[in-house]
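here is a sequence together with a model predicted from it:
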Amino acid sequence: MTAQRTTTPVTGIVGLGSMGEALLHLLHRAGHTVVAVDSDLDVLARAAARLKAVLAAEDGPPRPDVTFTADHTALPTAGLVIEAVPDDPAVKGDVLGRIVAVCPPGTPVVTTTATLSVTRLAVATGRPDDVAGIRLFTPPAAGGPAEPVRTPLTSPDTAAAVDALLASAGLDPVAVGARPAADATALVLGFLNRAVVLLDEGYATQHDIDTAMRLGCGLPAGPLETLDRIGLRTAHTALTELWRRTGDSAFEPAPLLSRMVAAGRLGRTNGDGFYAYDETGAAVTDRPADGPGDTDAVAVRRVGVLGSGAMARGIAEVTARAGYPTVLVARTAEKADRALEAVDESLTRGVRRGRVTVQAKASARELLTGAHDMVALADCDLVIEAVAEDVDVKRAMFTALGEICAPGAVLATTTSSLSVAACAEASGRPADVVGIHFFNPAPVMKLVELAHTGTVGQKVLATARAFCATLGKTTVACPDRTGFIVNSLLFPYLGDALALLERHDVDIEETDHAIRSGFGYPMGPFALLDTIGLDVSLAIQNRLYACFGTPEYEPAAALEELVAAGLLGRKNGRGLRTSGRR
């Protein structure tokens, strides 16, 4: 019996930007001989050097050859060619034309376009039966999503070749569709663009912006990390095309993004973007371990929590579990008792799910007490206010705290959309007041936004930061401003999604699926709105709009109408994806 010989597939890749280089590494790891083509000699040299560094670091078995060249005439040896240049119609048309001019008929040609019509690109080559697409939302990684795109003219052989390519590269085929994919891409690009604006304003560092959105929204990567991975020129091109086509100023590339592209800072593509990258293309971690002034932190021995709602109960549970004697102060003794019962139930659920030990539950309950008189807060080193999001109510609470609490006690508000400075002023001791915005549910979410006013003392800020670290939380720093980091970026994105409802061809389920499947977000915008609560979302957007007055914060008419009609989301079973839609 004669042994069957296996042949090494030969694959061409034209364009070694973020998408092309990622495909190069995937296919080379899968055993493909690769012909890598790019017109930029510096790009070729960089891609070759990176591949060499990666192979040296892995120290694995020998792999097939990779030919790096600027000459398209090297492509005819390939059994399949991938075009991976930026989503510019003219550029893609030119490159696809060059490929079909040198490759024999019957060679599958694959375009990586995310937003352009594969059918039009295919027809323009004159060989539409040989052309198909793979839709990549971000640079591919093993196990990541990729959508095979067949046109009405794609031949069965070409379609089969695309399926085999994805399987060989270890990519997960997903079905999204052109319209949902375009909508999802536009929503995400607008969000990423706003993150660059926030950075350019100097409001927060790139590390804090990315950390806030990863931990606060469960994203697989922060917006600036994502832009670096996509490639800043690629993102700039896509934004420019969306801006040209729609006239929507949300897609006008942020000035900082334009400046970076003009200066040749293109992200991971060339090792210099919002972050720096080593010779293998891995991000260089340069975040300082501690913020300024942490050595001034004062030990916290006893904690007070003012309020009895879900956030107050969650915070009290977190502080007690961290070993702090904690007093929860409610308006009445009955409310305080009910709050403690709710904490006990939460701890019991934690035990049942294996997140909390029986001993830890018992210890936390022993440390947690309730009260209905604010005098109980007098001996607390740190007091966290978690009452209703009403500025008059909060100011009244801080006026009382300023009189009751011991000198030097840290006074914190959990607000995310009201003024920390207003609370500080009402306290009569503004140097002691800081914003500590926990995310709901507090026992689960790791992020805390630490908001500082111009009057807060550095010792207070350092104490608050060190205290949050003992709770197992990650803090991001930002000046006192409505929305802080997360809400100021999240709600324009949600507003953009709601604006899609003005179109007749939008399917809520398909859009959410595209965001989840394509970009790896834990849920789509419509499901997220239902989870937050449409009424809560409207209130936050109204506060953002009142503060900034710019179009991206203006509540969508659809949101106001939904709330007026009593559609509030998950809380009452009637919303965008509730009432039998699931």
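Yep, it's here. Numbering: from 1, shown residues only.

contacts, neighbours, all on C-alpha from now
Will do.

now do the same for the nearest residue in space to Gly93 that is not next to it in sequence: helix, strand or coil?
Excluding its sequence neighbours, the residue lying closest to Gly93 (Cα to Cα, 6 or more residues apart in numbering) is Leu121, at 6.4 Å. Assigned with DSSP: H, G, I helix; E, B strand; the rest coil, Leu121 falls in the helix class.

quick one: the strands in the stretch 301-450 of the chain?
303-306, 326-329, 368-371, 382-385, 410-413, 433-438, 447-452 (DSSP state E, counting those that start in this stretch).

check which element follows the host helix or strand of Gly133 along the chain.
Per DSSP states H and E, Gly133 falls inside strand 131-135. Next in sequence after strand 131-135, counting helices and strands by DSSP H and E, comes strand 145-149.

centre of the chain to the helix or strand just after that next one, how far?
Using DSSP H and E, the helix or strand that follows strand 145-149 in sequence is helix 156-169. Relative to its chain's centre, helix 156-169 lies at 31 Å (Cα atoms, centre = their mean, to the nearest Å).

what's around the residue nearest to Ala342 when sequence neighbours are not counted, how many residues?
Counting by Cα to Cα, 6+ apart, Arg313 is the residue found nearest to Ala342 once chain neighbours are left out, at 7.4 Å. Neighbourhood size, Arg313 [other Cα atoms under 10 Å]: 27.

go on, the one 10 residues further on?
As a burial measure, the neighbour count of Gly323 was computed by other Cα under 10 Å and equals 18.

quick one, what contacts it?
Gly323 makes contact with 363-364, 367, according to Cα atoms under 8 Å, 6 or more residues apart in numbering.

for comparison:
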Amino acid sequence: MDMTIIAVIGSGTMGNGIAHAFALSGFKVNIVDLSQERITDALKNISRNLERQVQKGIIQMSQQTDAISNIHGFTLLEPGVKDADLVIEAANENLDVKLKIFRELDKFCKPSAILASNTSSISITKIAAATRRPDKVIGMHFMNPVPIMKLVEVIRGFSTSAETTKITMDLAVTIGKVPVEVNDYPGFVANRILMPMINEAIQCLHEGVAGVTEIDTVMKLGMSHPMGPLQLADFIGLDVCLAILNVLYQGFGNSKYAPSPLLVNMVTSGQLGVKSGCGFYDYSGGTKEAVVSKKFRK
């Protein structure tokens, strides 16, 4: 299948990263979001990230120019997706939001188009059931930051065809990624393993086993992790971590996936990590400092 036009739904961190990767590989990319302001911010972010790649000698200036010219923004869904060969949804990690988007995509996209979700935990089979083309619905779980991270989890739903899977796997290779095919179970592979580890680190903090920097230092120096689990949780977004853990807990019905009360309290209070300026660390002053309030501790 000749894939030339890619549509990305959502221009946030993941959406603009996905657009960046495809545009840099020569694809025409349509970014669709609710406002022109969001699209403008995404284009500025992509430009900055491409400039960093030029400065580091990863790409040539001509590649930067070509990539930017490959991207177009749309505030309406139909014109942004009607000619797309592949649509990648990168909206909030919310099942109802995704179902609504996929119903509309099914209506506006051409019959041959593959519909993919960048979901990090939600069932591809459930999402596919909202369309009349479940054989053409698949998961493409990119890692953050997308321009740097090589892995793409390719999630095959119950009805996803072998052809759709092969096209998606090949396409990931085309943009320089390493695709790994997995089956559709809660959390897939990456988050089924990662989130319980992050949750356990949060629980250690909640129980007073050690402090924020101490927990992260143990995992960095003892396990050779490039980033401690609490700092990583801040980077992912504590609300996203909570949503994924809830999917795991509800999907498996196993208490080992139950979110730590500290995580629940922090999300409820609006301490979401980097995106809010404060999580397990404070990012508001330009430096990273451990700041978890003792009133949330056990």
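Sure, I can see it. All of these numbers come straight from a predicted model, not from anything done at the bench.

and the TM-score between them?
Put the two chains on top of each other and the TM-score (TM-score structural alignment, normalised by the length of the second structure) is 0.88; 285 aligned residues with a Cα RMSD of 2.0 Å.

picking that back up, Leu256 of the first structure: which of the strands of the stretch 301-450 of the first structure is closest?
strand 447-452 (24.4 Å; Cα to Cα).

where in the second structure does that closest one fall?
Using TM-score structural alignment, strand 447-452 of the first structure corresponds to residues 151-156 of the second structure.

other residues contacting that stretch?
Taking Cα under 8 Å, 6+ apart as the rule, stretch 151-156 of the second structure contacts 124, 138-143, 165, 168-169, 172, 177-184, 188, 190.

show me what contacts Ser255 of the second structure?
Tyr249.

what's the counterpart of Ala172 of the second structure in the first structure?
Aligned partner of Ala172 of the second structure by TM-score structural alignment: Cys468.

what's the mean deviation for the helix or strand encompassing its match versus the second structure?
In this structure, Cys468 of the first structure sits in helix 458-470 according to DSSP H and E. On superposition with the second structure, the mean distance recorded for helix 458-470 of the first structure (mean Cα distance after the TM-score superposition for the first structure) is 0.6 Å.

okay, angle between that helix and strand 447-452 too, please.
Per axes from the mean of the first three to the mean of the last three Cα atoms, to 10 degrees, the angle that helix 458-470 of the first structure makes with strand 447-452 is 180 degrees.

just the helices in the stretch 251-400 of the first structure please.
255-262, 310-321, 333-352, 358-367, 391-404 (DSSP state H, counting those that start in this stretch).

thinking again about what came up before, which of the contacts of Gly323 of the first structure sits closest to Glu341 of the first structure?
Ala364 (12.8 Å).

just give me the match in the second structure for the closest one.
Checking TM-score structural alignment: Ala364 of the first structure goes with Ala67.

who are the contact partners of that match?
So Ala67 of the second structure contacts 20, 23-26 (Cα under 8 Å, 6+ apart).

distance of it from Leu50 of the second structure?
8 Å (Cα to Cα, to the nearest Å).

hey, what's in contact with both of the two?
His20.

aligned partner of the residue nearest to Ala342 of the first structure in the second structure?
Checking TM-score structural alignment: Arg313 of the first structure goes with Asn16.

residues contacting that match?
With Cα under 8 Å, 6+ apart, Asn16 of the second structure has these contacts: 10, 31, 42-43, 45-46.

any idea how far it lies from Cys109 of the second structure?
Distance from Asn16 of the second structure to Cys109 of the second structure, by Cα to Cα: 21 Å.

what's the answer for Ala84 of the second structure, then?
7 Å.

could I get the contacts of Gly323 of the first structure in a markdown table, plus columns for distance to Ala53 of the first structure?
Shown next, in a markdown table, are the contacts of Gly323 of the first structure (distance: Cα to Cα, whole Å):
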| residue | distance to Ala53 of the first structure |
| --- | --- |
| Ser363 | 51 |
| Ala364 | 51 |
| Leu367 | 54 |
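
all set, thanks.
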